[in-house]
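Undergrad: The amino acid sequence is not available; the structure is as follows:
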């Protein structure tokens, strides 16, 4: 892999990367050539670098205008993309800026004055800055929508359209997601010029154990407590609706579980600190919703727990992809009732994976043991002598 900007190549080597991943091999030449592209690839396959490195490569540092705009649906994903971008530009002359809601507007306007070449932000905050005439994108040649399906599904289409329309008419547009829905393709068609489609098929890792524990709704918090005591565990548990967080918090506090919750309505500083502590292993269990964790990349997650089984297989895949990153192993554990089990088995059939029933035994998660019934001992017939 060779980019003309030496600091990209140096960072690539310093981070220990060898060959580009499949999605990167396909995306690099197309994006460098200026083509519109849709990228559909599972979580954890290297999508961020697939679009980010060509975008940085095409930036002209002598032009102090904003040249690249990356739009992401959540504040956490924006910060994550910014961190990766800064890592690859820290030894170069490309400036990065991030713009998210929940941060004082004046501070972000001051950030624009530093003349970033590449910006990454949430749709609402970017539109707010455009409306205040603080963000000028007429020389922006590259627009990337990361987790594009989530942007559309969250009702942010109008904001995304306004951002795109404020950029150069000769812009390049890339849509990136784990799943490209029909509604996303239909929405994006007017903005794209004969886009190239990259689709990386889902590969089921043989290093992932897909398992379940048959339980009741009431007993699920106790299973989380027991899992949190497994040696070396770093578990990410998903619930379907943030309205379930307060009652679950009450149950876990009664059980004295060492955990944190990642709540999309909490302040930025609190959420950043929660993630930092989890990454460092300061507590073994992080509970969140699918939306709050969308796009997060957390290394060394040993267990993904479906506390609630999601309705769609796409959500199941998104959540499950948080474990077994790179060459690491991991366990996807679903806590299911008898009513949930057929739904989970349907997911397993579609993914072509084997489901194992698991249990927590002597401080470890293992395949459920078959309880052997004690052998039936036949009593010898009562031999009586002849009556006298």
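TA: Received, thanks. Just so you know, these numbers come straight off a predicted model, no measurement behind them.
Undergrad: Please make it C-alpha for all contacts and neighbour counts, starting now.
TA: Noted.
Undergrad: So which residues of the stretch 51-200 of the chain form strands?
TA: Using DSSP state E, counting those that start in this stretch, the strands assigned to the stretch 51-200 of the chain run over residues 68-71, 96-99, 118-121, 142-146, 172-177, 196-199.
Undergrad: Turn these into TSV, including mean neighbour count and distance to residue 280.
TA: Shown next, in TSV, are these (neighbours: other Cα atoms under 10 Å; distance: least, Cα to Cα, whole Å):
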stretch	mean neighbour count	distance to residue 280
strand 68-71	26	28
strand 96-99	23	24
strand 118-121	25	25
strand 142-146	25	26
strand 172-177	24	28
strand 196-199	17	34
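Undergrad: right, and the ones you listed - which one's nearest residue 313?
TA: When the strands of the stretch 51-200 of the chain are compared by Cα to Cα, strand 172-177 sits nearest residue 313, at 14.9 Å.
Undergrad: what's the angle between the closest one and strand 142-146?
TA: Angle of strand 172-177 versus strand 142-146, following axes from the mean of the first three to the mean of the last three Cα atoms, to 10 degrees, is 10 degrees.
Undergrad: What is the distance between strand 172-177 and the centre of its chain?
TA: From the chain centre to the centre of strand 172-177 is a distance of 17 Å (Cα atoms, centre = their mean, to the nearest Å).
Undergrad: what do you get for stretch 72-80?
TA: 10 Å.
Undergrad: For that stretch, which residues meet the burial criterion?
TA: 72-79 (16 or more other Cα atoms under 10 Å).
Undergrad: Pull the residues that contact that stretch.
TA: Around stretch 72-80, the neighbours that count as contacts under Cα atoms under 8 Å, 6 or more residues apart in numbering are 71, 98-101, 120-123, 145-148, 150-151, 268, 272, 292-297.
Undergrad: thinking again about what came up before, so which of the strands of the stretch 51-200 of the chain comes closest to residue 164?
TA: strand 142-146 (7.0 Å).
Undergrad: for the closest one, packing partners?
TA: With contacts taken as 3 or more Cα pairs under 8 Å, 6 or more residues apart in numbering; DSSP states H and E, strand 142-146 sits against strand 68-71, strand 172-177.
Undergrad: returning to what we had before: how about the strands of the stretch 51-200 of the chain in TSV, adding distance to residue 225?
TA: Compiled in TSV, those are given as follows (distance: least, Cα to Cα, whole Å):
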stretch	distance to residue 225
strand 68-71	38
strand 96-99	37
strand 118-121	37
strand 142-146	35
strand 172-177	34
strand 196-199	39
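Undergrad: try it against this one:
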């Protein structure tokens, strides 16, 4: 296997997963973080979004999971629902062939469904602080066996006022555990938290310049406020982005930009905190699938925008918090890919810009806006591009899932069916071993089971002739 992750001495199941996910060479943060977690060291990691940090903790944590343990061993805190869902999906994909079960829990979703999932074998729980506390208070989340604890995007936790909740959760966890904190910045309040609860942590810092200077081309345009949206249109026509995220500072600005671009017939959508959670998650799934080219977003809603191949980030409004600039541009130039970060600054409003440049350690190159002749020359092709769907499709986990079939069974807990019963029945099929069976989800009236290694069609056929718990169970390829 020509994969540089082999040097970390991780198992074949994890290597097989990350190979399918396209991981070939560790990023800088992965290079430094993975060995420390494998050695059970507490770590504080300063690294921007897009540096590969989820895999940096996800790979070694999946390696450390004891599959036979039924209650959670790993707890990961994220500041937003979208990020919780994304991290949970990443952990599931990395741990696919080890059959690692990750559950995400967050607010504004029925807690009963989360409770059902947590009652089953669960290795990893990913959630927002408020909902984790809800489950702890209700006794529906056991943390007695938590051995690894991750605080992801800690500076965002601080900005959103969650640090008190995070500290309350830490006090309820076992004292003997490995703690990992990841943050684009390390404010004083975060340092105090680390000093109080971490055991001789190792500091790992991936400088912003190590990423932004290499992979991201920065540009700045000074504009008059009244011309802002027209100049955005000019830039889009010239740049013809394959996929772009446009950041605005308020949901009203997001709505305004979205409606204006939509009126032009462009391939565009939006997310902001005023939208229903299910709608936001659905839009993100469509963005990953390449259903539209441009996403307009606020900073808050952007947490969890983990989409491969974003070519442009456009700061229609400069962020109020200088740290947010690093988070924003981290959406492009990921994992060695090239990207562009384009920012608008209203003339005479340099204060935020100066703070950002001081924070990132360099001045953003200033460019003149394209002249009318250039725009007219590019207009027809630019508009045609902007109205079309992107060519780049989200390839995330495509390879790893190509040989996996999710099977639907029309029986569950009401028929006294347990995961072990399903494993037993499937293993009666000639040529099928327990290693071919992935994650099993037994619900009240139905069950779902992942069949690995391209054997799903055979299992569906053979289950027609096999009973489970003495009952004939209908099996078919799951629609979801």
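TA: Now that the structure is in, tell me what you want to look at. As the structure is a prediction and not an experimental result, all values here were calculated from the model.
Undergrad: Now the TM-score, please.
TA: Once superposed, the chains reach a TM-score of 0.86 (TM-score structural alignment, normalised by the length of structure 1), with 364 aligned residues with a Cα RMSD of 2.3 Å.
Undergrad: that older thread, tabulate the helices and strands packed on strand 142-146 of structure 1 in CSV, adding columns for distance to residue 50 of structure 1.
TA: Below are those laid out as CSV (distance: least, Cα to Cα, whole Å):
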stretch, distance to residue 50 of structure 1
strand 68-71, 13
strand 172-177, 10
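Undergrad: Residue 127 of structure 1 is nearest to which of the ones you listed?
TA: Nearest to residue 127 of structure 1 among these is strand 68-71 (10.9 Å), distances taken as Cα to Cα.
Undergrad: Where does that closest one end up in structure 2?
TA: Using TM-score structural alignment, strand 68-71 of structure 1 lines up with residues 74-77 of structure 2.
Undergrad: So which residues make contact with that stretch?
TA: Here stretch 74-77 of structure 2 makes contact (Cα under 8 Å, 6+ apart) with 61, 84, 123-129, 146-152.
Undergrad: what's the farthest-apart pair in those?
TA: 61 and 129, at 20.1 Å, using Cα to Cα across these.
Undergrad: So between the two, which is more surrounded?
TA: The neighbour comparison of residue 61 of structure 2 against residue 129 (other Cα atoms under 10 Å) goes to residue 129, with 26 against 23.
Undergrad: wait, isn't the more buried one in contact with residue 166?
TA: Yes - using Cα atoms under 8 Å, residue 129 of structure 2 makes contact with residue 166 at a distance of 6.2 Å.
Undergrad: Nearest residue to residue 284 of structure 2 in space, please, no chain neighbours.
TA: Spatial nearest neighbour of residue 284 of structure 2, chain neighbours left out: residue 305 (7.3 Å); criterion: Cα to Cα, 6 or more residues apart in numbering.
Undergrad: what's the aligned residue in structure 1 for the one you found in contact with, if anything?
TA: Using TM-score structural alignment, the partner of residue 305 of structure 2 in structure 1 is residue 296. Applying Cα under 8 Å, 6+ apart to residue 296 of structure 1 gives the contacts 76-77, 80, 322.
Undergrad: hang on, the earlier thing: tell me which of the strands of the stretch 51-200 of structure 1 approaches residue 133 of structure 1 most closely.
TA: strand 96-99 (14.7 Å).
Undergrad: Provide the aligned range in structure 2 for that closest one.
TA: Residue span in structure 2 matched to strand 96-99 of structure 1, by TM-score structural alignment: 102-105.
Undergrad: just how off-centre is the matching stretch within its chain?
TA: Counting by Cα atoms, centre = their mean, stretch 102-105 of structure 2 comes out at 13 Å from the chain centroid.
Undergrad: which residues sit against that stretch?
TA: 81, 84-85, 88-89, 91-92, 114, 117-118, 122-128, 131-132.
Undergrad: Apply 7 Å and report the result again.
TA: Applying Cα atoms under 7 Å, 6 or more residues apart in numbering, the set of residues contacting stretch 102-105 of structure 2 from outside is 84-85, 88, 91-92, 114, 122-128, 131.
Undergrad: before we move on, what about stretch 357-370 of structure 2?
TA: So stretch 357-370 of structure 2 is contacted by 208, 218-221, 322 (Cα under 7 Å, 6+ apart).
Undergrad: Turn those into JSON lines, columns for neighbour count and distance to residue 21 of structure 2.
TA: Below are the contacts of stretch 357-370 of structure 2 laid out as JSON lines (neighbours: other Cα atoms under 10 Å; distance: Cα to Cα, whole Å):
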{"residue": "208", "neighbour count": "20", "distance to residue 21 of structure 2": "25"}
{"residue": "218", "neighbour count": "18", "distance to residue 21 of structure 2": "29"}
{"residue": "219", "neighbour count": "17", "distance to residue 21 of structure 2": "32"}
{"residue": "220", "neighbour count": "20", "distance to residue 21 of structure 2": "35"}
{"residue": "221", "neighbour count": "18", "distance to residue 21 of structure 2": "37"}
{"residue": "322", "neighbour count": "18", "distance to residue 21 of structure 2": "33"}
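Undergrad: and the two most separated of the residues you listed?
TA: Once Cα to Cα is applied, the contacts of stretch 357-370 of structure 2 give 208 and 221 as the farthest pair, at 21.7 Å.
Undergrad: residues touching the spatially most central residue of structure 1, list them.
TA: A centroid search over structure 1 (Cα atoms, centre = their mean) returns residue 295, at 3.0 Å, as the residue closest to the centre. The contact partners of residue 295 of structure 1, taken as Cα under 7 Å, 6+ apart, are residue 77.
Undergrad: at 10 Å what do you get?
TA: Neighbouring residues of residue 295 of structure 1 by Cα atoms under 10 Å, 6 or more residues apart in numbering: 43-44, 48, 72-74, 76-78, 80-81, 146-147, 177-178, 318-319, 322.
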